[in-house]
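A.B. asks: build me a structure from this.
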Amino acid sequence: MGNGHLESSSLESSSTMHSINAQITSSDLEVAEKKVLQGMEEENNMPIIWEPRLVEELRNVQVVDIACGLDHSLVLCRDGALLSCGSNVYGQLGRATKDLGFFPVEINLTPISVAAGLGHSLAICQLDESDGSSDTVGATNIASWGWNQSSQLGRPGPANLPALTHALAGENPVSVSAGRAHTVALTSKGEMWVWGSGKNGRLGLSSSVDEVEPFYLDSLEGFQILQAVSGFDHNLVLVAG
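C.D. replies: Have a look, this model is predicted:
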């Protein structure tokens, strides 16, 4: 779809930051976030659109879901194509090309909804036999990619391309929401799962440690959870009265 010049971000050199999956301290997390914000401020030729404007590139595309991170966007089309645009500093676009404009995410799954955090991306995907997972055909799971310094992807391994979160195999997630460096999901059984940065208790646990894999939040057992969403560093959970 569109062409443009290569994205030149002041974060490119620092983004290749050592082990992206390594455990880090709270101060390390804050330093990384400051670098993201500083890089945003230093970007040149970044227009600000003050009023809603039609995205001409998507005029003839039927869009079914969108998600925005700090400086990237995901667009899910009715035909199943998942497009991304913006910064690819942490691999959050899920594709190798860094050209400006909307280009397909390199995902061999069928996404049905999307979510975006500060620098990570997620998609609930419908599974079939070709996915090679332990889930049954027709089940769902979450694919994740991008920034993973606090384990917000819920999985180890390379983070620049989408891969399934195997800890959720068989749980059938129906919704997912991303905070700055954490993620929450609801399953078809109405269970809430959390993972990523636990700083300031944002995961709803009794500690502030990071959860490297999805963790069932049993403190909400007995509640009928209708919706769970993440803010930057907090969550809101809607339960039936």
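A.B. asks: contacts, neighbours, all on C-alpha from now
C.D. replies: OK.
A.B. asks: after the lengthiest helix in the chain, next one along is what?
C.D. replies: In the chain, taking DSSP state H as the definition, the longest helix is helix 26-42. Per DSSP states H and E, the first helix or strand lying C-terminal to helix 26-42 is strand 63-68.
A.B. asks: I'd like the structure of this one too, to check against the first:
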Amino acid sequence: GERHGLATSAAGELWSWGRGSHGQLGLGGDSDGVHAPQRIQALAHTRIVEASAGGLHSLAVNDVGELFSWGAGRDGKLGHGDAKAQPQPKLVEALRGVP
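C.D. replies: As a prediction, this is how the structure comes out:
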């Protein structure tokens, strides 16, 4: 992302670090700076295989193809049907079951 990073582990864990002023770190709130990678606990129940850090939001896909998004929700970019910010990963229900 512009000011934050994401990394997946071989075990399917997702880690984030950097600036999280809009919740884009997925750690449950806003943060001026996380200087070392922290595991995103909200996704501990699922195996993440892909992740992408946008300017003020983040996306992740698990091993069964479900998409999660979080961060700034302006213009509906998180896919949850509103423009609300999400400080933790949330399943994009509109794409659930889409191959």
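A.B. asks: TM-score for the pair, please.
C.D. replies: The TM-score (TM-score structural alignment, normalised by the length of structure 2) is 0.91; 96 aligned residues with a Cα RMSD of 1.3 Å.
A.B. asks: please enumerate the helices of structure 1.
C.D. replies: 12-15, 26-42.
A.B. asks: residue range for the first one in structure 2?
C.D. replies: Aligned using TM-score structural alignment, helix 12-15 of structure 1 spans no residues in structure 2.
A.B. asks: next one: the last one
C.D. replies: Alignment note (TM-score structural alignment): helix 26-42 of structure 1 is unmatched in structure 2.
A.B. asks: other SSEs contacting that helix?
C.D. replies: Helices and strands touching helix 26-42 of structure 1, as assessed by 3 or more Cα pairs under 8 Å, 6 or more residues apart in numbering; DSSP states H and E, are absent.
A.B. asks: now the strands for structure 1?
C.D. replies: With strands called from DSSP state E, structure 1 shows them at 63-68, 72-77, 82-86, 103-104, 110-116, 120-126, 140-146, 163-164, 173-178, 182-187, 192-196, 211-216, 225-230, 235-239.
A.B. asks: export these to JSON lines and tack on mean neighbour count?
C.D. replies: Listed next are the strands of structure 1 as JSON lines, based on neighbours: other Cα atoms under 10 Å:
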{"stretch": "strand 63-68", "mean neighbour count": "17"}
{"stretch": "strand 72-77", "mean neighbour count": "23"}
{"stretch": "strand 82-86", "mean neighbour count": "23"}
{"stretch": "strand 103-104", "mean neighbour count": "20"}
{"stretch": "strand 110-116", "mean neighbour count": "23"}
{"stretch": "strand 120-126", "mean neighbour count": "27"}
{"stretch": "strand 140-146", "mean neighbour count": "27"}
{"stretch": "strand 163-164", "mean neighbour count": "22"}
{"stretch": "strand 173-178", "mean neighbour count": "24"}
{"stretch": "strand 182-187", "mean neighbour count": "26"}
{"stretch": "strand 192-196", "mean neighbour count": "26"}
{"stretch": "strand 211-216", "mean neighbour count": "20"}
{"stretch": "strand 225-230", "mean neighbour count": "18"}
{"stretch": "strand 235-239", "mean neighbour count": "13"}
